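Enquirer: Give me coordinates for this.
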Amino acid sequence: MKDAKRSGYIDQVPEFPKLKGKNKVVAPPIRYISPADQMRIIEKIPQKHRPIFLFMMATGCRPAEARALRKSDIRGDGKIWFEVAFGRGEELKTVKQAKSGYFPITEEVQQIFDQQPRNLTQWMFPNPTTGKPYTKNINRIWNKACDDAGVKRINLYNATRHSFACQMLNNGTDKGLVSRLLRHSDPRMIERYAEYEEDPLRAAVEKVRRVDFTNKMQTNNTGDKNE
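Expert: You can find the predicted model right below:
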């Protein structure tokens, strides 16, 4: 509703109904995929379209931000500043100040930039077919690649931004750092992504184990027998 108001589709955001009793809002579960599945899908995307998808996977930026990324947003200080995005009506709009922020240019990201053609367009990832920014039809490219790869369809936002967050959390990255990289306006939003796989959970427990329980139990058993 807030997005609709900002885009001018409605004049006022309606008051949210007050919940009573046992009623509560249940946030939809976060869906994400593994790097292996991401690469299976990428291989089915025509090579000329791959850079923008790889960029979204490498940075966790929103699809609307990747489509609107300008060369001027790539600063000489090794940072990418996400300041504009395409709105629901495909209008270019300024990202809210609370969400505007930078992402460090990693080696992976730099390699993606280096593959981009040197042309006069202001856009970092113009659609090579039209020479203009990608539209929402970018989702059609993604969905077809999912089908061709035999991977159950997952929307582009989940497959890139949500997957970026969950993959980093599963690798043990601090929640606060992940939240900073995602440029969350509210740090508590990262809690929605805190769905860990079993192996990282086990590894986390192993790190804080202070006692060799195997030796301890053997010692106790030996002592019991002596008694």
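
Enquirer: Please count neighbours and contacts with C-alpha atoms only from this point.
Expert: Noted.

Enquirer: what about the strands in this structure?
Expert: Taking DSSP state E, the strands of the chain run over residues 79-82, 84-86, 92-94, 101-104.

Enquirer: for the ones you listed, which one ends up most surrounded?
Expert: The highest mean neighbour count among these, using mean count of other Cα atoms under 10 Å, belongs to strand 84-86: a mean of 21.

Enquirer: How far does that strand sit from its chain's centre?
Expert: The gap between where strand 84-86 is centred and where its chain is centred comes out at 16 Å by Cα atoms, centre = their mean, to the nearest Å.

Enquirer: before we move on, what about stretch 109-121?
Expert: Worked out by Cα atoms, centre = their mean, stretch 109-121 lies 22 Å from the chain centre.

Enquirer: One more, please, to line up against the first structure:
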Amino acid sequence: MAREFGRVRPIPGARKGFEIDVRPYGRIREIPMEGGRALRLNVEVLASEVLASIRSAIAEGLSEEAACAPYVRSRASVRAKLPTWLEHMRALDDAGERSPSYLRELERYAAPGGHFDFIAEHSVFELRFKHLEDWSVWLARDRELGPKTRRNVLGAFSAFLNWLHRRGEISDVPPFPEISVPRHLPKIISIDAQDLVLAEIPAARVGIFYAQAELLIRPGEARAYNVADYSWKTHELRTAHAMKGLTAGSPRRSTKEGDACVHHASERLAAWLEEHVKQAARIKGTRALFLNPYTEDRWSYWAMRDTWNAAAARAGVPGTKLYEGTKHSTASALRAKGVPLDVLQAAARHQDSRSTEIYALLGNSAVVDALRRRKET
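Expert: The predicted model follows:
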């Protein structure tokens, strides 16, 4: 017959008092009460009742750890569980399945004094909506975080709890408070103004900006292109990677959506590549397709941003951001020219049409056709 879980015994070396041995989850010597107080197990019958309650919870289907959690908080606390999750996330980062910047954010949230501090001492088994709602208010009031950052913090914590749930360590995940984030409308410029900015960028450097403006790709994707991604015969450009960081040496990983698509280079971009990517470099498939001529290395985000900002100032449209002045401005022009929303949504790989309506993304050869129509009008 299997031995029953746990046992009551006198506290070793103590003159009075009892403990419940529930190892490996710990030893219970007191019952937590409201207001942070605790009732010591000075009477054996009280300790036996607590153990009976734990055994009953286990018999009803609760895990041993969950049944003991109300009495052994430290082992089941958020703070105690976070290191294992973070190690799991580091392994995913090493495997290229998570962004290093996302991992850094998680580590910052979970560090002592981080945004997880409010919830860190709670047991993962006792979390309810009220705890998460109080935490959200604390982040807004005491940490003075805006809606978007609060949603990011709670979103990261939701990922942590869902991971525990998938592993079978908790039975359910509580609902999270909804945080309304005001939509950001990109500050776009006209296509004529965009052309003026592009004309202010030196010829040796402008290729990567042509790609962003004409193919509607993200800055990280443009920086990630290798020579092998481009077909010199068909002028097709395969988009399957993005730089996961802001420096030239950042990891090159999968795109935001985790899939790939094929763009068709415009005549202007194809001509630029033909002129500025030397024949000898074309056999080096892992070489960056767009090199910063000042460093002879892959572009960093900072160098690309500064180049754009300087050109925008010279063109008379200062304050126009790189992403908004290239991808968003062209996409808005395409939408105005009648490219259907469902085409934009499918090409952008968006599940939510509202994202497409705001950002008007497009990611396939329809861009070239629409741009050609725009030039002809």
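
Enquirer: right, and the strands of structure 1 - which one's nearest Y134 of structure 1?
Expert: strand 84-86 (10.0 Å; Cα to Cα).

Enquirer: on contacts alone, who are the packing partners of the closest one?
Expert: helix 63-68, strand 92-94 (3 or more Cα pairs under 8 Å, 6 or more residues apart in numbering; DSSP states H and E).

Enquirer: how big is the offset of that strand relative to structure 2?
Expert: In the superposition against structure 2, strand 84-86 of structure 1 averages 1.0 Å from its aligned positions (mean Cα distance after the TM-score superposition for structure 1).

Enquirer: For that strand, grab the matching residue range in structure 2.
Expert: With TM-score structural alignment applied, strand 84-86 of structure 1 matches the range 241-243 in structure 2.

Enquirer: Would you check how far apart the nearest residue to R40 of structure 2 once chain neighbours are set aside and F18 of structure 2 are?
Expert: Leaving aside its chain neighbours, R40 of structure 2 sits nearest to E30 (4.1 Å; criterion: Cα to Cα, 6 or more residues apart in numbering). Per Cα to Cα, to the nearest Å, E30 of structure 2 is found 9 Å from F18 of structure 2.

Enquirer: Same question for A312 of structure 2.
Expert: As defined by Cα to Cα, A312 of structure 2 lies at a distance of 75 Å from F18 of structure 2.

Enquirer: where exactly do the helices run in structure 1?
Expert: Applying DSSP state H to structure 1 gives helices spanning 2-6, 35-42, 50-59, 63-68, 107-114, 138-149, 156-157, 163-170, 175-182, 198-207, 213-226.

Enquirer: do the same with the stretch 51-200 of structure 2
Expert: 64-68, 73-76, 78-94, 100-110, 129-141, 147-166, 191-199 (DSSP state H, counting those that start in this stretch).

Enquirer: Quick test: name the residue nearest the centre of structure 1.
Expert: R161 (1.6 Å; Cα atoms, centre = their mean).

Enquirer: That one -> structure 2?
Expert: Using TM-score structural alignment, R161 of structure 1 lines up with K327 in structure 2.

Enquirer: So L51 of structure 2 sits against F18, correct?
Expert: No. In this structure, L51 of structure 2 is not within contact of F18 by Cα atoms under 8 Å, at 11.7 Å.

Enquirer: and the closest residue to M89 of structure 2 other than its chain neighbours, how far is that from K244 of structure 2?
Expert: In space, M89 of structure 2 comes closest to L103 once its chain neighbours are excluded; the distance is 6.9 Å by Cα to Cα, 6+ apart. The spacing between L103 of structure 2 and K244 of structure 2, counted by Cα to Cα, is 11 Å.

Enquirer: tally of neighbours for L177 of structure 1?
Expert: Residues contacting L177 of structure 1 under the criterion other Cα atoms under 10 Å number 13.

Enquirer: counterpart of it in structure 2?
Expert: Checking TM-score structural alignment: L177 of structure 1 goes with V343.

Enquirer: ok, A76 of structure 2 to L39 of structure 2 distance?
Expert: For A76 of structure 2, the distance to L39 of structure 2 - Cα to Cα - is 20 Å.

Enquirer: Between the two, tell me which one has more neighbours.
Expert: A76 (23 against 10).

Enquirer: Alignment lookup: that one to structure 1.
Expert: A76 of structure 2 maps onto nothing in structure 1 when the alignment is built from TM-score structural alignment.

Enquirer: now swap in R205 of structure 2 and tell me
Expert: Using TM-score structural alignment, R205 of structure 2 sits opposite H49 in structure 1.

Enquirer: picking up where we left off before, give me the more crowded residue out of E30 and F18 of structure 2.
Expert: Taking neighbours as other Cα under 10 Å, E30 of structure 2 and F18 compare with F18 leading, 24 against 20.

Enquirer: what's the counterpart of that one in structure 1?
Expert: Using TM-score structural alignment, F18 of structure 2 sits opposite a gap in structure 1.

Enquirer: Confirm for me that F18 of structure 2 is in contact with A47.
Expert: Yes. Counting by Cα under 8 Å, A47 is a contact partner of F18 of structure 2 at 6.8 Å.

Enquirer: What's the local residue count around A98 of structure 1?
Expert: Other residues close to A98 of structure 1 by other Cα under 10 Å number 10.

Enquirer: let me fix that: I41 of structure 1
Expert: Neighbours of I41 of structure 1 under the rule other Cα under 10 Å: 20.

Enquirer: what sits against it?
Expert: Taking Cα atoms under 8 Å, 6 or more residues apart in numbering, we find I41 of structure 1 in contact with 142, 145-146, 148-149, 151.

Enquirer: Contacts only, for the residue lying closest to N171 of structure 1 once chain neighbours are set aside.
Expert: Closest residue in space to N171 of structure 1, ignoring its immediate chain neighbours: P200 at 6.9 Å, by Cα to Cα, 6+ apart. Contacts for P200 of structure 1 were tallied using Cα under 8 Å, 6+ apart; they are 170-172.

Enquirer: Quick one: map R183 of structure 2 onto structure 1.
Expert: Going residue by residue (TM-score structural alignment), R183 of structure 2 aligns to A27.
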